[in-house]
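S.K.: When you get a sec, could you give me coordinates for this:
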Amino acid sequence: MPITIHGDASVVGQGIVQETINLYKIDGYSVGGTIRIVLNNQIGFTISKERFLRSSRYCTDIFKFTQFPIFHVNADDIEAVMFSSRIALDFREKFRKDVVVELIGYRRRGHSEIDDPKVTQPVMYHIIEQHETSRSIYSKSLIKNDIITHEDVEDMIGSYRRKLKENSFSSYGINFINDVEHPTDFKNLKIRSNSIIGVKNLQKTLQEIISVPKNFMLHPMVDKILQNRSRIATKESLCDWATSEILAYSTLLQRGFDVRISGEDVSRGTFFQRNFRIYDQIDGKEYFSIEKISNCIGTINVWDSVLSEESTLAFEYGYSLIHNGSLTVWEAQFGDFSNVAQVVIDQFISSGNKKWGIESNLVIFLPHGYEGQGPDHSSARVERYLQLCAEKNMKIFVPSDPSQIYHALLEHCCIDRDQRCPLIVFSPKSLLRHPDCLVGLKELACGRFRKVIGEDEKYSISEKIQRVILCCGKIYYELLEERNVSIKKINKTIAIIRIEQLYPFPNEELKQEIQKYPCVVDFIWCQEEPKNQGAWNYIKEYIKKVIPSYANLSYFGRSELSTSVEGDRVRYRLKQKHIVQSALTG
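M.R.: The predicted structure is shown next:
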C-alpha cells in the first residue's frame, strides 16, 4: 500500500505532487489509492508569513481537483490522529482512491541543528516554548480518565530511554531484491541472447504482427507502413529501425520475458514509426497484434502516458525494481524532455544501486539528433548522462543501425543479475527512415550488439588509410555520404569508426579497430554537438589512451555554444556541411 509523506510547503510548492495526483486513475499507473499524510508545521522552512507559502487557504487544496477526501486533524490530539488514519485506510481499501490526512501541528526545533527559528518567528516560538508536547498532553488525558497512572507513564519513558542507551532499537537490514515478493521468479533465469533465433521465425513473427482482422479499415499511412513490413517479412526489403525494435519485443515475449513500454505517444511513436495499436477508420476499434503472436509466453503492455516526465519516469524506475526480470522501457517524446525529470535521473536512476543496493534494468529511450529544428528537441544532452557515469552504474548506447537496437534490448534482458543496470539509449529521429539505415533479417537472427563498428573490407587496406574518423550517432551517415559521393578522390584514404557504446567505454574493442591502421597519425573525433556538449569532453581521454603515442587527436564539430544548436535552419545546414567536409578534408 503506497504511503506518501508531505510537508505543508512542499505539497503545494512542488510540481511532482500534482503530477502524481493526476496519475491516480490513469491506466498503467493507478496503484489503487495512496495514503497521503501532510505534516503541516505552519512554517514551511523559515517562512515568516503564510502568504509567502501559497495562494490557497489550505496547503491541501491542491488535492481538491481530484476530489480526494481530506481530513484536517489536530496533531496534538493523538486519538483523533488514529481515528482519522483508520478512516483513511478504510476509505482507500473500499474505493481504491487517494485520501489525505493533514496533521496540523508545529515544529518545536529548528529546520536543522544550526537553525534557530526565533530569528524569523520570535512570537510563534515563544508560544511553542510554553506549549506542552503531544506526549505530555496525551499522558495527562489518560491519567485523568484513569486509563493509566503517573507511574505507568514514568515506567514507559524510563524503559524507552534504557532501550535507547542499550541500542535495542538498532536498525536491521533488508535485502530488497530477495525479501520483496516478485510477481515472477526470475532468480535462476538465464537465457543467452546470442542463441540462434532464425530468419524464418522472424519472418513468421513479423507476418503475424502485420496481420489485421478481415474488413478492418486501415488509415492510408498505417497501411503503407504495414505493406513495407510485409516486404521485409518476405525479404523483398531490408529492415528499418522500428520494425527491428518491434521484433526485439516479440523475441523477448517468445522467450518468456514480460515487456512494459511507456511514454508520450509511445504506442504510435513520436515520429509515426511504431504503430503498435492500429485503429479501424470506420468504427475506431483498436487492434493490438503483437500480443497475438505465436509462442508468446510473456505479456506486453504499451502505455501512452500523461504529459508528464518526472512522475512517469519515477514510476517506471520503481516498476523496474520489482519487475527486474522483465523489460521496462520509458521513452521521452524528444530527448530533451528528460530535462524535466533530472531529479529522478540524478537521485535514483544513476545512483540508486550504490546508495541502497537496489537493482534496476530500466531502459530509457531519448530521441537525439540535429535535424535543423532549432535548439529545442534536438539534443538529449549526452554530456549530462556521461557526467553521471561511474562505477558501472549505467550503460550509454548510441546505436546507429536497426540490428543494434534489436541486440541491445535482447542482451540487456539476458545478462546476469549482478550486472544489471539502467540502459540509456540515444535513439535516432531521421535515421528511422534513412535509406542507408537498413539491415537484413539475418543480421538480427545471427548477430550481436557491437560496441564498436569498424569499416568494411574495402577500407581494411591499412597502408592506404591516412585518416581515421571516430564518431557516434547519425553524423556517421552524413560523413559516409560526403566521403562516397562528394569527395571521391579521397574516399579510400579515410576510415570511419563508430563508437556505439559510450559507457562503459569499450577500450579493447576500439583498440582492435585502431590497430588495423598502424601508420595513421591523424585521428579525428567528429560530432554535431557543440564542443562543450556531446561526448567530446568525456571521450577524448579514453581515445588518447587507445591511439598510438605518436598520433594526434583533433576535434571537428561546433564550437562552444550556450544553446545546443543554431536556431536558423539555413545556418544549421551550412554549419553541418562545414563540419562534415572539414572532418574529411581539414
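
S.K.: drop to CA atoms for contacts and neighbour counts, all remaining ones
M.R.: Will do.

S.K.: Strands along the stretch 301-450 of the chain, start to end?
M.R.: 327-331, 363-365, 395-397, 423-425 (DSSP state E, counting those that start in this stretch).

S.K.: which residues are in contact with the second one?
M.R.: The list of residues contacting strand 363-365 from outside it, by CA atoms under 8 Å, 6 or more residues apart in numbering, reads 327-332, 335, 422-427.

S.K.: Turn the strands of the stretch 301-450 of the chain into JSON lines, including distance to G7 and mean neighbour count.
M.R.: Formatted as JSON lines, the strands of the stretch 301-450 of the chain follow (distance: least, CA to CA, whole Å; neighbours: other CA atoms under 10 Å):
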{"stretch": "strand 327-331", "distance to G7": "29", "mean neighbour count": "25"}
{"stretch": "strand 363-365", "distance to G7": "31", "mean neighbour count": "24"}
{"stretch": "strand 395-397", "distance to G7": "36", "mean neighbour count": "22"}
{"stretch": "strand 423-425", "distance to G7": "33", "mean neighbour count": "23"}
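
S.K.: Please provide the structure for the following sequence as well, for comparison with the first:
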Amino acid sequence: MLTLLLKSRILSRWQTSSVLSSYYHSNSGVYGHRKQAVRPGQYVSNNALQNRIENSNVYRLIEAYRLHGHKKATLDPLSLQQEHDPHELSPERYGIMSGSDIIDINGLFYNNNITSMSVSDLIVQLEKQYCDTIAAEFQHLQTEEEREWFAEAFETKHDIDINDERKIDLANLMLKSQAFDHFLASKFTTLKRYGGEGGESMMAVFDEIFRCSAQAGIEEIVICMPHRGRLNFLTCLLNFPPIRIFQKVSGISEIPPGSKGTGDVVSHLYTSVDLNYEGKTIHVSFIPNPSHLEANNPVAVGKCRSKQQTLQEGDYSLTGESQQGDRTLCLQVHGDASFSAQGIVSETFCIAECPHYNVGGSIHFIVNNQIGFTTESNRGRSSLYSSDLAKINGYPVLHVNADFPEDVIKATNIAMNYKHKFRKDVIIDFICFRKYGHNELDDPSFTQPIMYNVIKTRKSIPDSYAEQIVGNGVCSKEDLAGKQQDWSKTLNENFAAVQSKPVEPYDLQRQWSGYRQSPGEVTVWDTGVNTDVLKYIGAKSVTLPEDFNVHPTIGKNHCDRRLQKLVEGEGLDWAAAEALAFGSLIHQGFNVRISGQDVGRGTFSHRHVMLVDQITDEIYIPLNNISDEQSGHLEVANSALTEEAVLGFEYGMSIDNPKSLVIWEAQFGDFFNGAQPIIDTYITSGENKWLLQSGLVMLLPHGMDGAGPEHSSCRMERFLQGCDSSETIIDGDDVNIQILNPTTPAQYFHLLRRQMIRDYRKPVVVVAPKILLRLPAATSSLSEMSPGTHFQPVLGDEKMKVDKVTRVVFCSGKHYYAIQKERDSRNIDNMAIIRLESLCPFPTAELQKELSKYPNAKEYIWTQEEHRNMGPWSFVSPRFENLVGCKLRYIGRDVLGLPAVGIGHIHQSQAQQLITDLFQ
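M.R.: As a prediction, this is how the structure comes out:
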C-alpha cells in the first residue's frame, strides 16, 4: 500500500508534459533477456552425408588434412622451421591402398569444377589446398555450420580472382612501402623506425580489408597496431602527410601552437581519415598505441562498440547483438611474441562475445616476426603457434607465408567473409621476418646469426613480386617505375618543407565538434536540476511493470524507501543521488554506461538499477523507461572478472563519444591494480600525449573498515602522484586527471552531472564510499541538487561559531564522520572541520576563503585514516604550505608497508588511537 500511495502522489503530480518538455527529450527500452544458446540447423545435405558414409575412409583422410595439414604447410619465408610430415596424413592409416579408384567427392571435398576424382588426385588436391603457403586451423570451431563453411571457403580459395589491375596495385603498394622505409633510412640514419622490411606484404592485408569493407557496406573501421610497419601504414594507405612524420623526427612538436600537450614518440602517431574504396567512403580511426604491448586491444574494441551505438547497430542497451558489425569493423594488429604472452590479449578474448562488449567479431592480424626482440619463438612461448590462444574461444586461424602476397589477399578475403557471416573473431597469422632486427639500430646477428645470414641473401618481397608480374606480362617495369618516381618526388617535396610549413592548428572534429580543451582557470558549472523533475525521475527509477515480480527485500528496502524519501525531500542516500544523476542526464539526451563486476546491483547491494524478475529471470532497467520520448539510455554492463581489458574497453568508449557518460566501478578500490597499464598509458596521459579527451569515471570503493589489506584502500596516493597539479603554481581545471573524494550524495550527484555538462572532458577518479552508502549522517536533500547548486571542492564547517575556533582540522573522505561524531559527543566548540572534496584540482582559492573565516585559529591539523605514507598527506602538505600559506601538523596512523592491517583488534585499536590523538 505504501508503494502505491507514494507512486500515486509523485507520478500524478509530476508526470506532466510541461515539467519534462521544459527539460529534455528521450527513447526507451523495456525488458532484457539473458542470452540463450542458438542451435544451428543441419548444414550438410543428406546426399553429402550419405556419400561420407559410403566413402568413410576417404572422408577420414580429408578430415585429417583439414585438421593436421597446417603442420606440413610451407609457411616460413626463411625455410628455417623444421619440416613436418605428420603421420596423420598417411593414406594407409585409413585403409586406403589404391590411388586409382574414382570416388564421388560430393560432400567430401569442395571443388567448384570437379565432382569426382581418383584418390591419388584427391591427395594432390589436399596437399595443394592444406599444405602449401597458406594453411588453416578450423576443425575446433564450435558448430558444424562454421566448420563446413570454412572448409568450403578454404578449399575454393584459388577461385578468388585477383585480376591484373589488382596485381599492379599490389606491387605498387608494396614498392611504395619499401621506398618509404628506404627514404627514412637515408634521411634519418639514427631513427628507430620499426620499418616494414621483411613484411611489406602486410599492406595487402590492410588494402583487402578496406576493399571487402566497402563491398560489405562497412562505414567505420577502428584499428589498433603496434610499432612494426606503423609509419608505412600511416603514409602509404591512410594518407597521413609524410611531412608530419619528418617534422616529428626532426624534433618539431606535433602539438600545434596554442594547444596543451607534451606529445609522444613517432611510432605512436595516429590518425582519423576518410578513405574512398570501391566508390564508397570508409572512415578509419587509427588509434594511438603506447609501448605497453597489446594494451590498445580493448581500447579499439571499446571505441568500435561506441561507434556501433552511435549507428544504432542492434539493441545495445540489452543483450541483442543481431546487427553488430554490419556497418563497423574492429581490426586488431598484433606482434607474435606479445600476442601469445601478454595477458590482456586473453582478457580481451574473454569479453569478445559477452553482452555489452560484443562488436560482432574482430579481425586479428598477427605480424609474425618469428622472434620477440632477441628471443626465438621456441623460448618465447609454449604453444606451437603464437595464434594458439585464439583456439580457446573457438576462433579460426589462417596461417600465410608473407612471401606470397596473393595468398595473403586470399587469406584476408576468407577471414573477412567468415567474420561478416558469423560475427565472430578470426585470426590471420602472417609469417614474415624482420630484415634489420627489432629496430634498425640493432645488430641482430649477435643473437640470431643463422637467421640473419639467410635474410642477407634474400631479395625483398616487393622486388620479387614486381619481377614476377613483369615476367608474367601483367605490366612493364616502366609502368611500376613511373608510380615510384611520383612517390619519391612527393617524399622529397615533403622533406624539403619540414622547417617552413607550420604544424596545423588542433581542431576537434566530427562528434567532438563544439568541445574544447579545458581552460587554465577554475570553472564552476550549475549542475542542479528542477526539484519536480528530480522527484519524477526518482519515482520512475523504482517504478516496475505490474506483472514484474520484484524481490521482497528490494521492494521494501529499496523501492518503498526511495519513494518515501522523495516525498520528504530529505535523507536521500548514495544510490538515490546516483539514480537522479543518471536519470537527469538521460533525459537531457546523454547516454550513461556503467560497467564492472556486479554493477547492476552493486558490490554492496545498494544500487539496483537493474532488477531481475524472481520468477521469469527477466531483467528490467527502470531508468530506460522514464518517458516515451527519452533519447538517452542507461547501459548496465555486468562485466567478466577482469579489470585491464574492461577498463581499456571503457576508455575506448569514452574517447569516441563525448555525449556518453562512461563509468567503470571496481569491486574494491585497489582492484584497479590489475588495470594499471591502461591507467598509466591511456587514462592519465592520453590527453597530454595525443590530445585525446576522455570523460571516463572510475569509482574505486575506499575506506579503512577493518577489511584487511586488499579491501581497504584505492591507493589514492598513486593517482595523486600521477597528476600534474603543481606544488607551487595555482592550477586551474587543466590538470590531467581529477581525484575527488565526495562525502555526500549531493556532491556525487553534481560531479557525475558535471562530467557531461562541461564543454570539455576530463577523467575522474572517485574515491568512492562503502559504509557511507547507508550511513544516516551521509545523506542529502533535494534542495542540495536544485538549480543553482554545484559540486563544491571544499565543504566548510557550518556548525561552529567562527570567533570561537582555535583549531582547524582538515580531512578528506569518510574520516570526517568519525571526527564529527566524536566532536559532538564531547561538546567541543572550538574545532572546525573542513573537508577537501577535490584533491586534484587542488582547491587553493576555496581553502584560503575557508581559512579567512577563523581569525583566532592557532593550530592547523591534517588528519586521515590512511597510513602516513599513503592517502592524501604527502600531496596536500606542500600545497597547503606553498599555495594556501598554512603549515599543517599531521595526526594519523604511522607508516606501513601495506594499506591496512589484517587483524581485527589491531585495526580497532588503531582507529581508536587515531581519534584519541586528535582530541588530546
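
S.K.: rewinding a little: now flag whichever of the contacts of strand 363-365 of structure 1 is closest to W356 of structure 1.
M.R.: P422 (14.8 Å; CA to CA).

S.K.: so what's that closest one up against?
M.R.: P422 of structure 1 touches 349-350, 360-364, 393-395, counting by CA under 8 Å, 6+ apart.

S.K.: Distance to Q527 of structure 1 added to the strands of the stretch 301-450 of structure 1, as JSON lines?
M.R.: Output for the strands of the stretch 301-450 of structure 1, formatted as JSON lines (distance: least, CA to CA, whole Å):
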{"stretch": "strand 327-331", "distance to Q527 of structure 1": "23"}
{"stretch": "strand 363-365", "distance to Q527 of structure 1": "20"}
{"stretch": "strand 395-397", "distance to Q527 of structure 1": "15"}
{"stretch": "strand 423-425", "distance to Q527 of structure 1": "17"}
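
S.K.: Check how far the longest strand along structure 1 sits from its aligned residues in structure 2, on average.
M.R.: Using DSSP state E, we find that the single longest strand of structure 1 is strand 522-530. Once fitted to structure 2, strand 522-530 of structure 1 is off its aligned match by 1.1 Å on average (mean CA distance after the TM-score superposition for structure 1).

S.K.: helices and strands around that strand, which ones?
M.R.: With contacts taken as 3 or more CA pairs under 8 Å, 6 or more residues apart in numbering; DSSP states H and E, strand 522-530 of structure 1 sits against strand 467-471, helix 536-546, strand 552-558, helix 569-585.

S.K.: Could you check the angle the longest one makes with strand 522-530?
M.R.: Orientation of helix 569-585 of structure 1 against strand 522-530 (axes from the mean of the first three to the mean of the last three CA atoms, to 10 degrees) gives an angle of 170 degrees.

S.K.: Check which residues of helix 569-585 of structure 1 are buried.
M.R.: 572, 575-576, 578-581, 583-584 (16 or more other CA atoms under 10 Å).

S.K.: Adding distance to D376 of structure 1 as columns, could you present the residues you listed in CSV?
M.R.: As requested, the buried residues of helix 569-585 of structure 1 are exported to CSV (distance: CA to CA, whole Å):
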residue, distance to D376 of structure 1
Y572, 13
K575, 17
Q576, 17
H578, 22
I579, 21
V580, 22
Q581, 25
A583, 26
L584, 28
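
S.K.: Would you mind pulling the contact partners of stretch 505-518 of structure 1?
M.R.: With CA under 8 Å, 6+ apart, stretch 505-518 of structure 1 has contacts from 451-452, 454, 460, 462-463, 465, 497, 499, 542, 546-548.

S.K.: can I get those in CSV with secondary structure, distance to T66 of structure 1 and neighbour count?
M.R.: Below are those laid out as CSV (DSSP: H, G, I helix; E, B strand; the rest coil; distance: CA to CA, whole Å; neighbours: other CA atoms under 10 Å):
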residue, secondary structure, distance to T66 of structure 1, neighbour count
K451, coil, 48, 24
V452, strand, 51, 23
G454, coil, 56, 21
S460, coil, 65, 16
S462, helix, 68, 16
E463, helix, 71, 13
I465, coil, 66, 21
I497, strand, 54, 20
I499, strand, 48, 23
Y542, helix, 52, 14
V546, helix, 58, 15
I547, coil, 60, 21
P548, coil, 64, 18
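
S.K.: start and end residues in structure 2 for stretch 319-332 of structure 1, please.
M.R.: Per TM-score structural alignment, the counterpart of stretch 319-332 of structure 1 in structure 2 is residues 653-666.

S.K.: what distance separates the start and the end of that stretch?
M.R.: End-to-end span of stretch 653-666 of structure 2 (CA to CA, to the nearest Å): 17 Å.

S.K.: Could you report the distance from the counterpart of V697 of structure 2 in structure 1 to I524 of structure 1?
M.R.: Counting by TM-score structural alignment, V697 of structure 2 lines up with V363 in structure 1. Note on V363 of structure 1: its distance to I524 of structure 1, by CA to CA, is 31 Å.

S.K.: Please apply the same query to H6 of structure 1.
M.R.: Applying CA to CA to H6 of structure 1 and I524 of structure 1 gives a distance of 52 Å.

S.K.: That concludes my questions; thank you for your assistance.
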